[in-house]
Each structure stands twice: as structure tokens, then as C-alpha cells.
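Trainee: Sequence first, predicted coordinates after that:
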Amino acid sequence: SNVLLDHEMNPKISDFGMARIFGGNQSEANTNRVVGTYGYMAPEYAMEGIFSVKSDVFSFGVVLLEIISGKKSSGFYHLEHGPSLLAYIWKLWCEGHAAELMDSVVKQSCDQAELLKYIHIGLLCVQEDPMDRPTMSSVAVMLASDIVTLPKPTQPAFSVSRVASGQFVSHSEDHCSVNAITLSTMSPR
């Protein structure tokens, strides 16, 4: 989404089209025209056109989990774990194997306990119910603090899969990290 934060962490809409939809003191709005990249859009926006400041929290969580895992949300497919990066991460988290998620490039430059904290924060950001997601100011406090006790995340929203049509499916088991290389995937909406 096109939302910026000011120096006091207040959200400011930078997309004029969306700004016209919002009223003066609204924190949530609805649109009939959904724009964005699937895999990063909050499910309530992608499926119902409802967006709020919590939509950006969802997108931030996806990006954070992508950085840690070295895998892209859009185009992710794993034969054993299914078509969703969030489903794969949630499965590893619930099994106590979240450390397996970490990209080797990131793992070398960060403490494992710190990376596990970031995974935890990422999962809090991608929870299905927007009311369960933290605010961005809370996320900033969680990221900066070593003392904060983090709440237990609930099952994340899983992005809509395009596996049925055969798009984005890769059956390669080779290790690939978006932290080591840059890939571009072009696909029409």
C-alpha cells in the first residue's frame, strides 16, 4: 500500500486515489478496485477491498519473513509444504523448527535468537484477523527492544495460490536465496 509514517508514526496516505476514499478521521475504508501484488496484500483487502493501517502491517510482516527466509512470497511453492510461504513458515514455527527457515546469508550475519524474534514478529504481523495484528509503532518497539514479551501468534492468513493454473510453480529443490541474487517475475494481473 502507499502509506507513509510521519515522525510520530502517524500513517499518511501517499496514493491520491486512496486518499480520496478515506474520510477525515477514518482508520478503515473499502474500495471496489483492488490494486497491489498478491502475496503482499492483506487478505481483507485482496478479497473484500477493505484496507486500513493494519493492511500495511501485514505487508511489512511478509517482507520481514521474506528477508529472513530468503524466499519470495509470490511464486513460492514447496512440494512438501504447499503453495504458501506463510503456511510453510507457520508449519516450521509450530513444529519448533523455525531456525530451518533462516536463509544462510542472513544466518551468518545475525544472532539466531534475534532472527527467531524477527520471525515471531513477522508472524504477529501476518495474522488473519487485522485486529490481532500489532500497530506499526508496536512493531517498531518489538524490533528495537530486547525485553518486550511477545504475544503468541495465531495462524497467519494464507495468500491466494495460483498453483491450480500452473503459474509460479517450481519443482526445483535447489537452494535459492533472494538475499544472494535478484529475480524478476513478470505476470499479468
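Mentor: Received it, and whenever you're ready, just let me know what you need. Numbers count the residues shown, from 1 in each chain.
Trainee: drop to CA atoms for contacts and neighbour counts, all remaining ones
Mentor: Fine.
Trainee: what comes up buried for the helix or strand where Gln108 lies?
Mentor: Here Gln108, judged by DSSP states H and E, is contained in helix 104-109. By neighbour count with 16 or more other C-alpha atoms under 10 Å, helix 104-109 contains the buried residues 104-106.
Trainee: Name the residue most distant from the centre of this protein?
Mentor: Distance from the C-alpha centroid of the chain, by C-alpha atoms, centre = their mean, peaks at Gly24 (27.8 Å).
Trainee: quick one: it is in a helix?
Mentor: No - with DSSP: H, G, I helix; E, B strand; the rest coil as the criterion, Gly24 is coil rather than part of a helix.
Trainee: just to revisit the earlier point, return the list of helices and strands in contact with the helix holding Gln108.
Mentor: Of the remaining helices and strands, none touches helix 104-109 by 3 or more C-alpha pairs under 8 Å, 6 or more residues apart in numbering; DSSP states H and E.
Trainee: And the next helix or strand past it?
Mentor: Moving toward the C-terminus from helix 104-109, the next helix or strand (DSSP H and E) is helix 112-125.
Trainee: quick one, the helix or strand that that following helix is followed by and helix 112-125 angle?
Mentor: Next along the chain after helix 112-125, taking DSSP H and E as the criterion, comes helix 136-144. Put simply, helix 136-144 runs at 170 degrees to helix 112-125, going by axes from the mean of the first three to the mean of the last three C-alpha atoms, to 10 degrees.
Trainee: buried set for helix 136-144?
Mentor: For helix 136-144, burial by neighbour count (16+ other C-alpha under 10 Å) applies to 136, 139, 142.
Trainee: got these as JSON lines, with distance to Tyr77 columns?
Mentor: JSON lines is the format used below for the buried residues of helix 136-144 (distance: C-alpha to C-alpha, whole Å):
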{"residue": "Met136", "distance to Tyr77": "29"}
{"residue": "Val139", "distance to Tyr77": "28"}
{"residue": "Met142", "distance to Tyr77": "30"}
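Trainee: try it against this one:
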Amino acid sequence: MSLFNVRQIKGATNNFDIANKIGEGGFGPVYKGRLSDGTLVAVKQLSSKSKQGNREFLNEIGMISALNHPHLVKLYGCCVEGDQLMLIYEYLENNSLARALFGAAEHQIKLDWPTRYKICVGIARGLAYLHEESRLKVVHRDIKATNVLLDKDLNPKISDFGLAKLDEEENTHISTRIAGTYGYMAPEYAMHGYLTDKADVYSFGIVALEILHGSNNTTLRQKGSEAFHLLDWAHVLKEENNLMELVDKRLGSNFNKEEALIMINVALLCTNVTSALRPAMSS
């Protein structure tokens, strides 16, 4: 992992030019930059007013530099100078899955069925690595469509480990201050702060439904006089034996019905209210 100085990063981002700003993360603004060797990077600047502060910043650096997987965003290095704290990541051309699926019309990307299926499997592989295969055993805590980035070939990469807490072997769960995103949070975590890797499994289930349906979990769907979030809507359609109704209308009939059914059933298993009944990511 490289250590950069502020001068190098200012040079790379054209002095944090607003034209290079590509997003706003849990930490602060994110800028696109080009290093002197031509490498494109994403620079995540820790905002000085950010409550998350140094502790989490250093936690993130130490953790991500030890993690290496094709479906995790690669960390090139960091810059810690004076009150400047920055993370330098690989740059991913296609921004976030959320923007591709349900961002502003001009930012949306037409994702065909094979691509959606590939993205879903890739996220699952990245999480299986975090939970079971990496030597750290990490619970991400904030899996959502904005934290899944897409490279030039639309391969997914999980980003933003700022909230990830190390899942110590001896502690089977971590009782912690709640840090996640409403709509993606497992009920036991949202209500009691009870955190295991099964909380990520729940969030993955929500993201899988969003990929399939093409819209945000918290967008309400109307049926008669009632309105449903996406997960509740999936349960309604399951009761009515009409699960194919969940598939994004933009796909028309151009999708694999068997794979769609597998994806829906996996999502429903992953979002089981009882965490012990959710599968492991590797399965």
C-alpha cells in the first residue's frame, strides 16, 4: 500500500476541482483523479466535520489493505497529512449499481438479464470472501446498491468498508452502535444492535431484489389502498403465486425465468426475519 502526500493528490484531482467530484460517501466527497503515472483513481476525502473521524479512517485503511478479491474495490493507498485524511482507491468507470439501476435517467445503464445475474453472483462472492475466506472475517454492515461499484465491464465490486467491524473469532456477535442504512438493515440489527454476518446476508437479499426489480427497496408499490416496500411486495406476490411480476418491466420477456426464480427465492431466504435461518453467503 502506498502513502501519498497532499501535493500528489492535489495534482491528481486538479486541486479537488468540482468537475472531478464523482460522489459523496459516508466519509465525505469522492473525486476522480489521475496519478502522475496515468493511473485513474478515486480519492475519498475525509470531511473535517465528519464524526466518523480518524479511528474509523485508520480502521478502514488497515482492513482493506489486507483484503484482496476481484469483487472488492482495491485500495491503492492513503494520504495522512496535517488534518488531511484521504483514501486512494481504484477508479471504477460505471459508478454505483444504484446509479445504474435507479439513478437519474441520464446516468442509468441498460443492464440486461445476464449482466444483472452476474452482478448478483459477484456481490455474493465478495461477501463470501469477507465473511468466510479472508483471514480477517469481516462483517461489512452497510451493504446497499450505492456501495456496490461497477467496473468498465459491469463487474461488481463492494466498496466502503468504513463501517466494517472486525468479526472477532471469539465474539459470535458484536453489539455495537448502529451504523447502516435504513431499508437494508436486518431487523435484529436495527432493533437490538445485534450484529453477525447474517446482517450482511439480509442486506444482500434486499440488493438482489433491487437488481431483479430495477428499483429501490424503499420506493412504495401501490396495490389497492395499500402501499408496500419491495420486500413486502415480494411476499405479497409469493402468496399470489405471481413472483414473475417482480421482474423489471424494462427487461420485457428477455430474461431467464429459472434464474429469476432462483434469485427471488435466494433473496427471500436471505431476508428471513430469523437470522439463524438465513443461508451463509458461500452457499
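Mentor: Arrived safely, thanks for sending. As the structure is a computational prediction, the values presented were derived from the model and not from experiment.
Trainee: Quick check: TM-score for this pair?
Mentor: Once superposed, the chains reach a TM-score of 0.62 (TM-score structural alignment, normalised by the length of the first structure), with 135 aligned residues with a C-alpha RMSD of 2.6 Å.
Trainee: Tell me the one among the buried residues of helix 104-109 of the first structure nearest to Gly17 of the first structure.
Mentor: Val106 (37.2 Å; C-alpha to C-alpha).
Trainee: how about Ser282 of the second structure, what's its match in the first structure?
Mentor: The equivalent of Ser282 of the second structure in the first structure is Ser137 (alignment by TM-score structural alignment).
Trainee: Thought His7 was touching its match, still the case?
Mentor: No - at 11.0 Å, Ser137 of the first structure and His7 do not qualify as touching, with contact defined as C-alpha atoms under 8 Å.
Trainee: For the stretch 101-250 of the second structure, which segments count as helices?
Mentor: 113-128, 187-192, 197-213, 230-239 (DSSP state H, counting those that start in this stretch).
Trainee: residues in the first structure aligned with the longest one?
Mentor: Going back to what we said before, that points to helix 197-213 of the second structure. So helix 197-213 of the second structure sits over residues 53-69 in the first structure, by TM-score structural alignment.
Trainee: mean shift of that stretch relative to the second structure?
Mentor: Compared with the second structure after the fit, stretch 53-69 of the first structure shows a mean deviation of 0.5 Å (mean C-alpha distance after the TM-score superposition for the first structure).
Trainee: Roughly how far does His192 of the second structure sit from Arg116 of the second structure?
Mentor: Separation of His192 of the second structure from Arg116 of the second structure (C-alpha to C-alpha, to the nearest Å): 33 Å.
Trainee: who's more crowded, these two?
Mentor: Using other C-alpha atoms under 10 Å as the criterion, His192 of the second structure and Arg116 rank with Arg116 on top: 22 against 12.
Trainee: Quick one: residues contacting that one.
Mentor: For Arg116 of the second structure, the contact set (C-alpha atoms under 8 Å, 6 or more residues apart in numbering) comprises 211-212.
Trainee: Who's the closest spatial neighbour of the residue positioned nearest the centre of the first structure, skipping the chain neighbours?
Mentor: Central residue of the first structure (C-alpha atoms, centre = their mean): Val62, 1.5 Å from the mean position. Nearest residue to Val62 of the first structure in three dimensions, chain neighbours excluded: Tyr40, at 6.2 Å (C-alpha to C-alpha, 6 or more residues apart in numbering).
Trainee: What's the match for the one you found in the second structure?
Mentor: Correspondence of Tyr40 of the first structure to the second structure, assessed by TM-score structural alignment: Tyr184.
Trainee: right, and that match touches Ser203 too?
Mentor: Yes - the pair Tyr184 of the second structure / Ser203 is scored as a contact, 4.8 Å apart, by C-alpha under 8 Å.
Trainee: isn't the residue nearest to the centre of the first structure right up against Met41?
Mentor: No - Val62 of the first structure is not in contact with Met41 according to C-alpha under 8 Å; the separation is 9.0 Å.
Trainee: Run through the strands of the stretch 1-150 of the second structure in chain order.
Mentor: Using DSSP state E, counting those that start in this stretch, the strands of the stretch 1-150 of the second structure run over residues 2-3, 21-24, 29-34, 40-45, 75-81, 84-90, 138-139, 148-150.
Trainee: closest to Phe57 of the second structure out of these?
Mentor: strand 84-90 (7.8 Å).
Trainee: so that closest one versus strand 40-45, what angle?
Mentor: Using the same axes, to 10 degrees: strand 84-90 of the second structure against strand 40-45 is 150 degrees.
Trainee: Onto which residues of the first structure does strand 84-90 of the second structure map?
Mentor: Using TM-score structural alignment, none of the residues of the first structure align to strand 84-90 of the second structure.
Trainee: Would you mark the buried spots in that strand?
Mentor: 85-90.
Trainee: Save those as JSON lines, and put in distance to Val236 of the second structure too.
Mentor: Formatted as JSON lines, the buried residues of strand 84-90 of the second structure follow (distance: C-alpha to C-alpha, whole Å):
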{"residue": "Leu85", "distance to Val236 of the second structure": "47"}
{"residue": "Met86", "distance to Val236 of the second structure": "45"}
{"residue": "Leu87", "distance to Val236 of the second structure": "43"}
{"residue": "Ile88", "distance to Val236 of the second structure": "44"}
{"residue": "Tyr89", "distance to Val236 of the second structure": "41"}
{"residue": "Glu90", "distance to Val236 of the second structure": "41"}
